[in-house]
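> One predicted model, sequence on top.
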Amino acid sequence: MPPSKYTFLDFAQEILKSAPKPMTFQEIWEFGKTSGLDSKLSITGKTPWQTLGARLFVDIRDNPETVFIKVGRNPARFFLLSRKDEVNPDDINYASRATKATEGKKESSFGFHERKLHPVLAYFAYTNTSFNRGKQVYTKTIYHEKSKHNSLSEWVHPDMVGFYSPIDDWNGKLLEFNKATDKTAIRLYSFELKKEIDRSNYRENFFQAVSNSSWANEGYLVAYSIQQDDDLLSELERLSASFGIGVIILDLDDIDSSQVIFPARPKDYLDWETMNKLCEQNRG
């Protein structure tokens, strides 16, 4: 029998066994790189530290048998469950949903309406500095059922849109100067929300996000659950790097633990024709 594949979770576990304190995923990666443990990994993506963070976050949240715990937030640090007595118990964020995963998975493909995720994303976009870089992003739901539909409007409407305006952050004279240039300081965001991403639907969901976000500065695929599957996460990372669409995972039990697992690639231009089409189809 061939030896089992050395995974990012194996990598993190090996480092945290001897780490003097909890570490961020970036610190885990840098320590492993310095010690040469990264050579044991089969790395295909360009941002392995992001892959490591995604693996840890999803494992803690969705795996009832995870060996990891999350300590604190902003930034979250990781440690081993077997070493939990070495940290302040008030700082530990246990696997909020993993402990209830068995019951949760029994719900018929997650028994809630997808729009339950919308206020969670709105809060995340406004408050999470790892996403908004300290600039509050305001969001709005697009009600597809109220839109004008035709055969050419499929995969045009995002579920939510967001924007950031520097009006509260910039000097008034600078705002006036910006108006005189052909560069807008407003940043626009597109979000495609799904309850679950798994092997059966990830491509359709991802390319729906690609299609629906072509007009925006940044586009994201947002999910409540991503299947525990290293190959699936690797493929999402590859698609994210290729097409520039970010991936966000939301936590309904601990909203502040929601996380960008793969960042979007920002664009400096806006597709005004597509935005006009969206406005025309969503008047009123």
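Good, I have the coordinates.

> hey, let's count contacts and neighbours off CA atoms from now on
Noted.

> which residues does Gln227 contact?
For Gln227, the set of contacting residues under the criterion of Cα atoms under 8 Å, 6 or more residues apart in numbering consists of Glu196, Ile197, Asp198, Arg199.

> Could you give the secondary structure assignment for Gln136?
Under DSSP: H, G, I helix; E, B strand; the rest coil, the three-state class of Gln136 is coil.

> any idea how far His157 is from it?
23 Å (Cα to Cα, to the nearest Å).

> The two: who's more crowded?
When Gln136 and His157 are compared on other Cα atoms under 10 Å, the one with more neighbours turns out to be His157, at 25 against 20.

> take the one below as the second:
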Amino acid sequence: MKQADIDIVVEVLKIIGEPINPNHIYAKAQELHQHGEIKHMFQWDGKTPWATCNSAIVTALKKNPDKLPFVKVQAKPALIALKGQDFPPPKPTSKEQPPKDLICKERDLHPRLSYIAYHQWGLYTKTIYHEESKKTKKGIDKWIYPDMVGVFFAYKDFKSPNVHSFIKKFDTLPIKLVSFELKKELTLINCREAYFQAISNSSWAHEGYLVAGTLDRNNKDLMELLKQLNQSFGIGVITLDIKSIGQSAILFNSKEEDNLDYQTLAKLAQRNENFDKFLKSVADFEIDNPERYEKEFDSILKDLPSLN
């Protein structure tokens, strides 16, 4: 590990004054550097510089622990601190119930989004399994597939059968198609890439959302960036709050498009069977017999336990 990088780690540890997971060092250093609290920043390239930073720290601790000014003070989860630094002892981690937000996978968010989308917004959702798409040249389909899609049948709340008949005869059925891009965690580091990924794979829909399992609403820089992106490009932002479902919310609303991109719809349907079946389910849906189609969408859990 370069001395310049070691010096940055030391600066971060001095300022925060408590142990920290080495996987969080890069993000904390970036935050402090942006606020002018440290002069220098890591110079690693690539798409995952935070992972490179973590790997460098872990490797250095294994090879030359005696020569480093910091030391590992806890194994699981890993925590490092300055040698001789006075800090409260780390809180013990329960072996029976490890912090689930650290082990939650992106796909684990899907049933939670389905639950909230249905109960709060009246949406039927369906997971789009990218791995089941037809194989194409590497990179040609990058950012084309949404993680989940949803449909809102606006006319399902119209009780009168005469209204249903009138709509079918004189108008197109009022529905809304929604695209979701899910991320386990949204930070300043991955925010822009995740947002533009959501833009790319939602061009076909009426509305598009970037969904975060974890998002620090107290991070002013992150919230300001999301606000600017939302105002410029219209993709909405939802926080699922995997620790407490009740705290989930739409932070920024999506800009609704009047027309669908049928060319992209056709491409997605041709390349991914999940998406093709979703369109068929929407087209065949009967408002008077919704339970007939429940199995064609993602199942809605009766109760969704908190991850506390």
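Right, received. Where do you want to start? Since the model is a prediction, treat every value here as computed from it, not as a measurement.

> TM-score for this pair?
Here the TM-score of the superposed chains, computed with TM-score structural alignment, normalised by the length of structure 1 as the reference length, equals 0.57; 177 aligned residues with a Cα RMSD of 2.6 Å.

> Provide the aligned range in structure 2 for stretch 270-279 of structure 1.
Aligning stretch 270-279 of structure 1 against structure 2 (TM-score structural alignment) gives residues 260-269.

> Trace stretch 240-248 of structure 1 over to structure 2 and give me the residue numbers.
Counting by TM-score structural alignment, stretch 240-248 of structure 1 corresponds to residues 230-238.

> what's the answer for stretch 62-77 of structure 1, then?
Under TM-score structural alignment, there's no match for stretch 62-77 of structure 1.

> mind listing the helices for structure 1?
Under the criterion DSSP state H, helices of structure 1 are mapped to 8-16, 25-35, 48-62, 101-106, 117-127, 129-132, 172-179, 202-212, 230-243, 272-281.

> Might you calculate how far the first one sits from the centre of the chain?
How far helix 8-16 of structure 1 lies from its chain's middle: 22 Å, per Cα atoms, centre = their mean, to the nearest Å.

> In structure 2, what stretch matches that helix?
So helix 8-16 of structure 1 sits over no part of structure 2, by TM-score structural alignment.

> Run the angle between that helix and helix 48-62 for me.
Angle, helix 8-16 of structure 1 to helix 48-62, by axes from the mean of the first three to the mean of the last three Cα atoms, to 10 degrees: 90 degrees.

> so what does helix 8-16 of structure 1 touch, helix or strand wise?
Packing partners of helix 8-16 of structure 1 (3 or more Cα pairs under 8 Å, 6 or more residues apart in numbering; DSSP states H and E): helix 25-35, helix 48-62, strand 77-80.

> So which bits of it are buried?
Under the neighbour-count criterion of 16 or more other Cα atoms under 10 Å, helix 8-16 of structure 1 has Phe8, Leu9, Phe11, Ala12, Gln13, Ile15, Leu16 buried.

> got the contact list for the second one?
The one in question is Leu9 of structure 1. With contact taken as Cα under 8 Å, 6+ apart, Leu9 of structure 1 is in contact with Leu52, Arg55, Leu56.

> how much space between the first one and Val247 of structure 1?
Read it as Leu52 of structure 1. 14 Å.

> Which of the two has more residues huddled nearby?
Neighbour totals were compared for Leu52 of structure 1 and Val247, and Val247 leads with 24 against 20 (other Cα under 10 Å).

> how long is the match of stretch 240-248 of structure 1 end to end?
Start to finish, the residues bounding stretch 230-238 of structure 2 are 12 Å apart (Cα to Cα).

> rewinding a little: out of the helices and strands packed on helix 8-16 of structure 1, which comes closest to Ile69 of structure 1?
Taking Cα to Cα, strand 77-80 is the member of those nearest to Ile69 of structure 1, at 5.4 Å.

> for the closest one, the distance to its chain's centre please.
20 Å.

> ranges for the strands of structure 2?
With DSSP state E as the criterion, structure 2 has strands at 70-74, 79-82, 124-127, 148-153, 175-186, 207-215, 236-239, 249-252.

> Using a markdown table, please lay out those strands together with distance to Lys91 of structure 2.
Rendered in a markdown table, the data for the strands of structure 2 read as follows (distance: least, Cα to Cα, whole Å):
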| stretch | distance to Lys91 of structure 2 |
| --- | --- |
| strand 70-74 | 10 |
| strand 79-82 | 11 |
| strand 124-127 | 38 |
| strand 148-153 | 37 |
| strand 175-186 | 23 |
| strand 207-215 | 22 |
| strand 236-239 | 27 |
| strand 249-252 | 30 |
